[in-house]
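In: just the structure for this:
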Amino acid sequence: MTGITKATSLADTGILRLAAFSDGPVGGNPAGVLVTAALPPRAEMQRIAAEVGYSETVFAAPEGDAWRVRYFSPEAEVAFCGHATIALGCVLAERTGDEVFALDLSVGRITVEVRRDGMGTRATLTSPPTRSTAADPAVIAAALDLFGFVSAQLDPALPPALAHAGNDHLVLALRERATLARMDYDMADGARLMQRHELTTINLVWVDSPRKLHSRNAFAVGGVVEDPATGAAAAALGGYLRDIGWPHGGAIDIVQGEDMGARSLLHVEIGATPGVGIRVSGTTRIIPL
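Out: You can find the predicted model right below:
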C-alpha cells in the first residue's frame, strides 16, 4: 500500500478505507481506519462504524509506548479484528515508517509489523493468546441446521472445535469444496445462534492440503453475512491446528472470499509453543471513493 491521501477518506471524518489480505490488486476484506489524538466516545465510534458499513472499523490513538485500539462492527464492539489490524498497521507505517507497532486491546497487547518493498506493503499481526476445545454437540447440531448441512458432510480429519484468539470461533470442516461453495443461512437465525453461544464467527473450512485451506466465515452477529478475509478466525484456526498436532509444517495458507468474488489470501505462521499468539500476514490495497 502506498500513497494514502485525502481521496481515500470519508467526507470530514478522516476515515481511511483499505482492503486487507488482498490478492494483489483485487479482493481482501474492507476496513475503515481512523487514527486520532484521542479515541472518540464509544457511541460515536459505533455510529461511525455503522455509517462506514464494513464488517469492522478500527479506531486508534497514541497511549504511552503503544496505540490504544478498539474495533467496531456495524452492530457492536468486537474484541479483536485481524483484517482491520493489518489495515491499521499499514496506515501507521505510512505515518512513521516500517516498524513493529504495539497495540493495546481490551483483551491485552498485540503487535503488528509492517515491511514495505518494491512489491508493496505486507503487514503481520501477532494475535492474542490462543486456546481451543472440542465443540459442544448441541452447538454443532444447531450450526449444521442453520446452514442446512448434515453431520455426514463434516470432515472427520478435522473435528469441530471452539477456537479462540481474542474471540471465539466455531470451526466446522467440510468434506467437499462444493459444500463450502453452497454456504447460505438466515441472518437473523445466525445472529441469534452466535449471540446465544457467544461466537464471533462460524468458520467453515475445506482442507485442500495439510498446508492450504479454503474458508468462509459467517458473521451475522456483526451485521454482516460473510467476511471475505478474517484474520482473527485464521489465528484461532492456527492455534487449534497446533493444539491437535496437525501436520502444518509451521505455516498454512488460507484462501477466503473466493465464493463471494473477493478472493483473499492469508498466511498463518504457527509456532510450536501452545497458547502463544499466532502470526497472520497479508497485503493491503486502497479502496478509492
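In: CA only for contacts and neighbour counts going forward, please
Out: Fine.
In: got a list of what G24 touches?
Out: G24 sits next to T283, R285 when contact means CA atoms under 8 Å, 6 or more residues apart in numbering.
In: distance-wise, check it relative to D155.
Out: Going from G24 to D155 by CA to CA, to the nearest Å gives 31 Å.
In: helix/strand/coil for the residue lying closest to V100 once chain neighbours are set aside?
Out: With CA to CA, 6 or more residues apart in numbering as the criterion, V100 has its nearest non-adjacent residue at 4.2 Å, and that residue is E113. Classification of E113 using DSSP: H, G, I helix; E, B strand; the rest coil returns strand.
In: is it correct that E113 is in contact with E99?
Out: Yes. Using CA atoms under 8 Å, E113 is in contact with E99, at 5.8 Å.
In: these two - which one has more neighbours?
Out: E113 (20 against 15; other CA atoms under 10 Å).
In: contacts only, for the more buried one.
Out: Residues near E113 by CA under 8 Å, 6+ apart: G89, D98, E99, V100, F101, A123, T124, L125.
In: can you pick out the most distant pair from those?
Out: D98 and L125 (13.5 Å; CA to CA).
In: which of the two has more neighbours?
Out: Comparing D98 with L125 by other CA under 10 Å, the one with more neighbours is L125, at 28 against 17.
In: next, the contact list for that one, please.
Out: Neighbours of L125 in contact, by CA under 8 Å, 6+ apart: G82, T85, I86, I110, T111, V112, E113, I278, R279, V280, S281.
In: any chance of the residues you listed in a markdown table with secondary structure as columns?
Out: A markdown table is the format used below for these (three-state DSSP):
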| residue | secondary structure |
| --- | --- |
| G82 | helix |
| T85 | helix |
| I86 | helix |
| I110 | strand |
| T111 | strand |
| V112 | strand |
| E113 | strand |
| I278 | coil |
| R279 | strand |
| V280 | strand |
| S281 | strand |
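In: out of those, which comes closest to Y185?
Out: Nearest to Y185 among the contacts of L125, counting by CA to CA, is G82 at 23.8 Å.
In: for the comparison step, fold the sequence that follows:
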Amino acid sequence: MDVLRIAAFSDGNKGGNPAGVVIGDALPDAAEMQRVAAEVGFSETVFAASAGEGWRIRYFSPESEVPFCGHATIALGAALVRKFGNGVFKLVLNQANITVEGFCDGAHVAAALQSPLTRSLPASSELVGEALALFGYQPGDLDPAIPPALVHGGADHLVLALKSRQALAAMAYDLRQGQAFMRREGLVTILLAFAETPRLFHTRNPFASGGVYEDPATGASTAAFAGYLR
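Out: Have a look, this model is predicted:
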C-alpha cells in the first residue's frame, strides 16, 4: 500500500499539519485502514477510492475513525492534482458529499475544500464546567463575547473561547481523561480560541478522541467555528 505523506496548511516548506493519503481502486477494510493510520501516526490518514464520477473517502486517526477531517482533505486534494491535474473532485464521505479543488503551478500545489454544512447550538453549563475542569480553567477565563457552543461541520466539536492568549498558551490536560470525556460526549475535538481581533483568532485543538494530544492545524473545526461566528 502506497502511503503519501503531505502537510496541509503549510507555509511553503515549513509548518502545517501532516496527513497520510492513500489512493486506490478500492478501500481496504476498516481494520486495515485503522492499522495503517496507527502505523503512519499522523493525526489523520485519509483513504480514497474511485467511485463513479467521484471518490469514496474515509478518515482514520491513530485510534478511531472520524467522519470528516479538513487538513487530510486538503492533503488529498494536493495528491489528486499531482495524479490527475487541476480540477474539482467530488468526495463522498460517510455522512456528507463535498468537493475539494486542487491547483498546481509548477512546484507549488494548493487545494481548497468545501466543508459539509455547519450548525451550532449553545453548550450546556454542565458540559462547559467539565471541559473547563479538564484543562484547569475557571469560568472567568472565558470570553463572554463568544459563548461556549457545540459546533458541527461534518464532525462535532466544542468551542471554548478564552479571554487571553496566555490562557490559550497554557493549555494542558490529561490525555486519557480527555479521551474518555470527548468520546462520551461525541466530540472529535475541542476548539480553544482567543480572539486577537474580531477577524483574527488564535486556536488550539486537543484531539484526545483520536488518541492525539493536539492537532497542529484543523480544517473541520475551523469551518464549524466560522459557521458559528457568522
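In: drop the TM-score for these two in here.
Out: TM-score for the superposed chains, counting by TM-score structural alignment, normalised by the length of the second structure: 0.98, backed by 230 aligned residues with a CA RMSD of 0.9 Å.
In: surely G227 of the second structure is within a helix?
Out: Yes. Under three-state DSSP, G227 of the second structure sits within a helix.
In: what does it align to in the first structure?
Out: G227 of the second structure maps onto G239 in the first structure when the alignment is built from TM-score structural alignment.
In: repeat that for E53 of the second structure.
Out: Under TM-score structural alignment, E53 of the second structure pairs with D65 in the first structure.
In: could you pull out the helices in the stretch 151-289 of the first structure for me?
Out: Secondary structure of the stretch 151-289 of the first structure (DSSP state H, counting those that start in this stretch): helices at 177-181, 187-197, 231-243.
In: now those as JSON lines including mean neighbour count?
Out: Below are the helices of the stretch 151-289 of the first structure laid out as JSON lines (neighbours: other CA atoms under 10 Å):
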{"stretch": "helix 177-181", "mean neighbour count": "15"}
{"stretch": "helix 187-197", "mean neighbour count": "16"}
{"stretch": "helix 231-243", "mean neighbour count": "27"}
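In: separation between L93 of the second structure and L121 of the second structure?
Out: With CA to CA as the criterion, L93 of the second structure and L121 of the second structure are 23 Å apart.
In: how about L76 of the second structure?
Out: Distance from L76 of the second structure to L121 of the second structure, by CA to CA: 30 Å.
In: looking at these two, which is more packed in?
Out: When L76 of the second structure and L121 are compared for neighbours, L76 comes out ahead with 31 against 12, by other CA under 10 Å.
In: can you tell me the residue that sits opposite the more buried one in the first structure?
Out: Aligned by TM-score structural alignment, L76 of the second structure pairs with L88 of the first structure.
In: quick check: its match touching T57?
Out: No. Look at L88 of the first structure against T57 with CA under 8 Å: they stay out of range, at 9.6 Å.
In: joint contacts of those two?
Out: What both L88 of the first structure and T57 touch, as defined by CA under 8 Å, 6+ apart, is the set V33.
In: counterpart of F219 of the first structure in the second structure?
Out: By TM-score structural alignment, F219 of the first structure lines up with F207 in the second structure.
In: please name the nearest non-neighbouring residue to the match of G227 of the second structure.
Out: T130 (5.5 Å).
In: give me the neighbour count for the aligned residue in the second structure for the one you found.
Out: Alignment note (TM-score structural alignment): T130 of the first structure maps to T118 of the second structure. For T118 of the second structure, the neighbour count with other CA under 10 Å is 19.
In: can you tell me how far T118 of the second structure is from G178 of the second structure?
Out: Taking CA to CA, one finds T118 of the second structure at 24 Å from G178 of the second structure.
In: same question for K14 of the second structure.
Out: From K14 of the second structure to G178 of the second structure the distance is 29 Å (CA to CA).
In: before we move on, what about A167 of the second structure?
Out: Plainly put, A167 of the second structure is 18 Å away from G178 of the second structure if you go by CA to CA.
In: quick one: map A30 of the second structure onto the first structure.
Out: Counting by TM-score structural alignment, the partner of A30 of the second structure is R42.
In: give me the number of residues near its match?
Out: Per other CA under 10 Å, the neighbour tally for R42 of the first structure reads 12.
In: any idea how far L174 of the first structure is from the spatially closest residue to A229 of the first structure that is not a sequence neighbour?
Out: Of all residues not flanking A229 of the first structure in the chain, N29 sits nearest, at 5.2 Å (CA to CA, 6+ apart). Plainly put, N29 of the first structure is 23 Å away from L174 of the first structure if you go by CA to CA.
In: same thing with E226 of the first structure?
Out: Counting by CA to CA, the separation of E226 of the first structure from L174 of the first structure is 17 Å.
In: the more surrounded of these two?
Out: L174 (25 against 22).
In: and the residue nearest to that one when sequence neighbours are not counted, what does it touch?
Out: Leaving aside its chain neighbours, L174 of the first structure sits nearest to L154 (4.4 Å; criterion: CA to CA, 6+ apart). Remark: with contacts taken as CA under 8 Å, 6+ apart, L154 of the first structure is in contact with L172, A173, L174, R175.
In: and those residues as TSV, adding distance to A163 of the first structure?
Out: Formatted as TSV, the contacts of L154 of the first structure follow (distance: CA to CA, whole Å):
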residue	distance to A163 of the first structure
L172	11
A173	13
L174	16
R175	19
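In: contacts for the host helix or strand of R35 of the second structure next, please.
Out: Taking DSSP states H and E as the definition, R35 of the second structure sits inside helix 30-40. Helix 30-40 of the second structure is contacted by residues G20, E44, T45, F47, F60, S61, P62, E63, S64, E65 when judged by CA under 8 Å, 6+ apart.
In: one more time with 10 Å, if that's ok
Out: 1, 3-5, 19-22, 27-28, 41, 43-47, 58-65, 211 (CA atoms under 10 Å, 6 or more residues apart in numbering).
In: that helix: how far from the chain's middle?
Out: Helix 30-40 of the second structure sits 18 Å away from the centroid of its parent chain (CA atoms, centre = their mean, to the nearest Å).
In: could you check the angle helix 30-40 makes with whatever helix or strand comes next after that helix?
Out: Remark: after helix 30-40 of the second structure, the chain's next helix or strand is strand 45-51, criterion DSSP H and E. Interaxial angle of strand 45-51 of the second structure relative to helix 30-40 (axes from the mean of the first three to the mean of the last three CA atoms, to 10 degrees): 140 degrees.
In: against which helices or strands is strand 45-51 of the second structure packed?
Out: Contacts defined by 3 or more CA pairs under 10 Å, 6 or more residues apart in numbering; DSSP states H and E place strand 45-51 of the second structure against strand 4-8, strand 17-24, helix 30-40, strand 54-60, strand 65-66, helix 70-84, strand 87-92.
In: rerun that using 6 Å as the cut-off
Out: strand 17-24, strand 54-60 (3 or more CA pairs under 6 Å, 6 or more residues apart in numbering; DSSP states H and E).
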